[in-house]
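>>> Sequence and predicted structure are below.
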Amino acid sequence: MPPLVSRWRRLDPWLILFVGLGILFTLLFIIFPLIKVISLSIYSDGRFTLQPWRDIFALRNWWRPLWNTILLASIVGVTSTLTGFMFAYAMRRMAFPFKGFFRGLALLPIITPPFLLGLAAILLFGRNGLVTAGVFGIRTSAIFGLPGLVLTQTLSEMPIAFLVIGGMLGSLDLTLEEASATMGATPRQSFRRVIWPLMRPGLANSFLLAFISSVADFGNPMVIGGDYSVLSTAIYLRITGLYDQPGAAVLAVTLLVPSLLAFYLQSQWVGKRSYVTVTGKSAGRPHQWNDRLISGVAAAVVILWAVTTVLFYGSIAVGSFANVWGVDFTPTFKHYLYIENVGMDPYINSLILAVVSAPLTAAMGLMMAYIFVRRSFPGRRLLEFGAMLSFAVPGTIIGVGYVLAFNQPPLVLTGTAAIIVISFIFRNMPVGIRSGVAALSQLDKSLEEASAVMGARLPTTLRRVVAPLIAPAIFSGLVFSFVRSITAISAVIFLISARWKLVTPAILAEINQGRFGVAAAYSTIVVVTMITAIMVAEWLSRRMGAELDLQA
């Protein structure tokens, strides 16, 4: 008997089932839709052709969306990383007052739809903006385009950079700075020669995460992009406006290139760097070795960011009660009454599908994490890469791929709730996998071995031994999936139907029709829902003795 077959026969059949399901789901719901998108760009009527590519290249300025996408993502990567670093520096290394309040504000863009910032930018800086027209008497459209996108995406991506860099900054050994000071270095020299070099992996990671998210962003370019065309919106408009699916597939393949390159660098190049500073030796009590200039800049960044965030989200709340924004600010409930009259179905549908998909996402994440950490089998790394691939692929491409893949027999899912739930599960599964891997890596295998010796099968071991010990990680993944399902837009914009409308496309439709008051009312409902959900989740996580982690 071949050694490989013998080895597999000795394995738990449940483990073989889990691996088989992992391979099946990854191929069916991640790889297969991507293959459909790629094949549409090079195949027509069963024959190989490059005509869709020739048609796109024949367009005037065909390269403009690609260049705009990379330029925007690069700028946002730099601005959000630097802002996040200064924010993290103030929270970790300075005696800054009201740190809890500022950290709470940093969570807002993570738990709300990103394009709400685009709506707020219009309310504040548009032609009837509160700041531009109301304060300065200027009617301008300057906020539309690259300036508005950089502003809104920086506000949206900065919290992730803050979480990544803050965690790394908090783990640095303070004795290194003390040793630098003992050798006569000034606080600024210690910052430049000690802190900054050690933070390079975190800075690079933050930049790449912001770059990936900016490339994939669909909502803000649709709301505030104006004439600044990027690939995500160009794909959507080519399908819905020109009904050119092959052309959209060409643009989707083009969008895949920078996304996958950044994902590879983030997961491989940055992930393999080692800058060890925690050695097990006591670091002593924290001591503030801060340069006044750097501390002043960090404090200014925190205050400016907090004021901007309050102003942006405050404008949405006020706008939901204003009669006509920019003209008549008389308080009214007409926007909420309008939502009640047309129906709350999009909001209710979003809640239902998010509640359904969240535990399934957590379960899938746990299953995949377990087979990645606990078992070695042929093709494990390839399966892990495929499972994590949905993090890098922009939602626009996922949405197009799902429409192409599941719009014909044998698996017809378009127009159903199932395709939306599946998209939620596999878009959010990488975070559950990462949380599960981190938690499982801290558990001793002997606990599972003892369970197996006592006759328990793998499902029983997972349910009674593993799951209780990593419950905080599972819970964080569940909450993250719920939040991201409610706030998703880029993929579901292609998957919604007359029966299954969702709240984020409904908000986007109101913005596009110029009903900013209704959009603000919808947005306020979503924000209040998310804040309430996070408060409840935080209370539950404390009862479990853990810390809620919503880092993407």
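Okay, I see it. In this text the structure is predicted, and so the values were computed from the model without any measurement.
>>> For the rest of this, base every contact and every neighbour count on C-alpha atoms.
Noted.
>>> buried stuff in stretch 478-485?
478, 479, 480, 481, 482, 483, 484, 485 (16 or more other Cα atoms under 10 Å).
>>> Repeat that for stretch 153-168.
Those would be 153-166, 168, for stretch 153-168 by 16+ other Cα under 10 Å.
>>> And residue 88, how far from residue 97?
Residue 88 sits 14 Å away from residue 97, going by Cα to Cα, to the nearest Å.
>>> correction: residue 485
Taking Cα to Cα, one finds residue 485 at 34 Å from residue 97.
>>> another one to put next to it:
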Amino acid sequence: MSEFAATPATITPAPMTAVATRRALLRSEDWLGLAVVAVLVILVLGPMATVIVQAFIPGLFSGQVKAIGLSGLWEIFERPLWQRSLMNSLFLASLAGVLGGLLGTGLAIVRHSSRMILGPALDIAAWAIIILPSFILAQGWILFASRGGLANQWFGLTFVPDMVFNPWGLAVIMSLKAFPFAYITVSAAMRWDMDDYAHAARLCGASPLRVLATVRLPMLLPAVLSGAVLIFIDVLGDFGLPAALATTYRFPTLTYAIYVAINQSPIRFDLAGVLAFYVTVIMLAAVLVYFAILRNRRFDFLSGRARMRHAQGARFSLIPNGLAFLTLTVAIIIPIGSSVLVSLTDRISAGFAFENLTLANYAYVLNTGGAFVGALRTSMGIAAAAAMGSAILAAAAAYMLTFSDFRLNRLIDVTCTLSLAVPGVVLGIGYIFMWNSPLFDRLGISLYGSQSILVLAGIAGAVPIAIRVLLGAMAQVPASMLSAASLQGAGLTRRIITIALPLIAAALVSATLTAFGSAIFDLAINSILRPPRLDVLPVYVNRAFEQSQFGAATAATLVAGLATILIIVVINILSAAAIRRLVAPANRN
């Protein structure tokens, strides 16, 4: 027998196919990352891409392609209304950015430099103003400052309407709505005390004002610029103020012009796309300018001598508390107080009299089977679905950014950050272009004109805030815990459910409730994307206000606001108790 016959046959394994090889190389975290990217593309990047493409190829997503090129972009300068809208938006956003930045920065410096008794109230009010929809505050100012409002009819302040209803007055109102962005960012930057620099300047003969201008403010420049840019972006993309002003004062802005373009006859999606493109480009330019300024200077002034700042002075000091009280009055007490008073009166013109007080407005909106009850129920259902969806997506994205080296993590981070600067009006236009396109119609996917599209837009709008909340909580979870579980054979799903989620449960609840509260009163998304026969709360309130049913509008706002707060408080208490029970065995051991 030959040598070759005695040798057993060698079995050569079949080569793996390319698909099998790629699957073998992909870990479970990679599959989760790909799922997150796919969802973000559908919810954020896809709609934003359609807005940009529509500006250069008008009619692409409606099946009526016009001339390809830049001709549509120049049309804004040929139409007086659109040109005025652009100028008004730039004026309003720029002036509000300056005024709101100065106000927020000044209040933050005063707040953390003196032991003022109204300091905690100022902190709470800042967050409350950010959460409150701008159209509710704008309606409150209209009820107070219009010629038929409380200031003129009740208090005889005839100068107030002319003082408020002009471009400069509106910029002041918007700065009062947006100044908390600067207040919060500067407050966060003042946690650490480096008074050695200030003491050195004083020893060299510098006055307190010069120390503030040449030492303290330059140290705070990144926070000050951040607050000003956030205010600029918030005001430029605001839809609530122009929507509320439509019945009282003609002041068109870009966001309201977009709304008009898709609600006129014939509908001009091409013009809406061009206007949305300008809003997006201006916002991105503001962010790029901010980054360019920061890159050109160094701001790393902290040293080993830094310590936590402790405010000095008397708690009842007149000037700091007076500034805080004045700010609280004009920023929140006047607009919200005006809404409360109007909701309790029969006629504004009858003045503040006992016989003019009534609860009829509340009885009207709470009437069984009324439109308000249905609108509130619908909005709460949409908000609940959007809140849960955004919490799941944000938790998955935060997990990927914190615990994985997924190659597309940068894309996830940029997308979530970018969507924070995208106004609801622009996002809504993108959703119309995307989900109303002939492509999806041929595929049999019909979300436009359904309630589901409101849920998707609500998720996209809430994800940026939710992920910022969860990233801070994820950062506190030791990666070693997850690594140890993985070495013991625990899969990705089990690691997330048994380790990550219990440790970030409180933050997850907070993110979900925040998204729920903001989605209920989102006027821009609901005005643009709601189906024609679907009643939703923001549109109900705004329509009642446009029809001069001020008592009903304010009563509906207050009832919905109190119901929302009650739901959030109850869920927060129940979830806190559940979390304590969950971690109690570990604490006892």
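Sure thing, it's come through. Please read these numbers as outputs of a predicted model, since none were measured by experiment.
>>> Would you pull the TM-score for this pair?
The TM-score (TM-score structural alignment, normalised by the length of structure 1) is 0.88; 540 aligned residues with a Cα RMSD of 3.2 Å.
>>> just to revisit the earlier point, tell me which of residue 88 and residue 97 of structure 1 has more neighbours.
residue 88 (26 against 10; other Cα atoms under 10 Å).
>>> Over in structure 2, tell me which residue corresponds to that one.
If you follow residue 88 of structure 1 across to structure 2 using TM-score structural alignment, you land on residue 108.
>>> Give me the buried positions along the host helix or strand of that match.
If you go by DSSP states H and E, residue 108 of structure 2 is part of helix 80-111. Using 16+ other Cα under 10 Å as the burial criterion, the residues of helix 80-111 of structure 2 that qualify are 82-86, 88-105, 107-111.
>>> Kindly report the same for stretch 190-202 of structure 2.
Buried residues in stretch 190-202 of structure 2 (16+ other Cα under 10 Å): 190, 194, 198, 201.
>>> So which residues make contact with it?
109, 112, 208, 211, 215-216, 220, 302, 305-309 (Cα atoms under 8 Å, 6 or more residues apart in numbering).
>>> Could you list which of those belong to helices?
Judged by DSSP state H, the contacts of stretch 190-202 of structure 2 include 109, 208, 211 as members of helices.
>>> list the helices and strands the helix or strand containing residue 72 of structure 2 packs on?
Secondary structure assigned from DSSP H and E places residue 72 of structure 2 in helix 71-74. Counting by 3 or more Cα pairs under 8 Å, 6 or more residues apart in numbering; DSSP states H and E, the packing neighbours recorded for helix 71-74 of structure 2 are helix 46-56, helix 269-295.
>>> Out of the ones you listed, which gets nearest to residue 566 of structure 2?
helix 46-56 (34.4 Å; Cα to Cα).
>>> The stretch 101-250 of structure 2: helices as residue ranges?
Taking DSSP state H, counting those that start in this stretch, the helices of the stretch 101-250 of structure 2 run over residues 119-131, 134-145, 150-153, 160-164, 167-189, 195-203, 208-211, 217-219, 221-236, 240-245.
>>> so which of these gets nearest residue 403 of structure 2?
Nearest to residue 403 of structure 2, of the helices of the stretch 101-250 of structure 2 and by Cα to Cα, is helix 167-189 at 26.1 Å.
>>> Quick check: which helices or strands does the closest one pack against?
Secondary-structure packing of helix 167-189 of structure 2 (3+ Cα pairs under 8 Å, 6+ apart): helix 80-111, helix 119-131, helix 160-164, helix 221-236.
>>> Let's have those helices in JSON lines, adding distance to residue 425 of structure 2.
Shown next, in JSON lines, are these (distance: least, Cα to Cα, whole Å):
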{"stretch": "helix 80-111", "distance to residue 425 of structure 2": "14"}
{"stretch": "helix 119-131", "distance to residue 425 of structure 2": "18"}
{"stretch": "helix 160-164", "distance to residue 425 of structure 2": "25"}
{"stretch": "helix 221-236", "distance to residue 425 of structure 2": "11"}
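>>> Any idea which of these gets closest to residue 554 of structure 2?
The closest of these to residue 554 of structure 2 is helix 119-131. By Cα to Cα, the value is 17.2 Å.
>>> In a helix, residue 274 of structure 1, correct?
No: using DSSP: H, G, I helix; E, B strand; the rest coil, the assignment for residue 274 of structure 1 is coil, not a helix.
>>> Tell me who's in contact with it.
Listed by Cα under 8 Å, 6+ apart, residue 274 of structure 1 has no contact partners.
>>> same deal with residue 323 of structure 1?
329, 330, 331, 332, 334, 517.
>>> The fourth one corresponds to which position in structure 2?
When structure 2 is aligned by TM-score structural alignment, the residue opposite residue 332 of structure 1 is residue 358.
>>> residues near that match, how many?
By other Cα under 10 Å, the residues close to residue 358 of structure 2 number 16.
>>> and what of residue 39 of structure 1?
Neighbours of residue 39 of structure 1 (other Cα under 10 Å): 18.
>>> For the alignment partner in structure 2 of it, give its distance to residue 283 of structure 2.
By TM-score structural alignment, residue 39 of structure 1 lines up with residue 53 in structure 2. Residue 53 of structure 2 sits 17 Å away from residue 283 of structure 2, taking Cα to Cα as the criterion.
>>> how about the closest residue to residue 412 of structure 2 other than its chain neighbours, secondary structure?
Closest residue to residue 412 of structure 2 apart from its sequence neighbours, by Cα to Cα, 6 or more residues apart in numbering: residue 37 at 6.4 Å. Secondary structure, three-state DSSP: residue 37 of structure 2 is helix.
>>> All good on my end, thank you.
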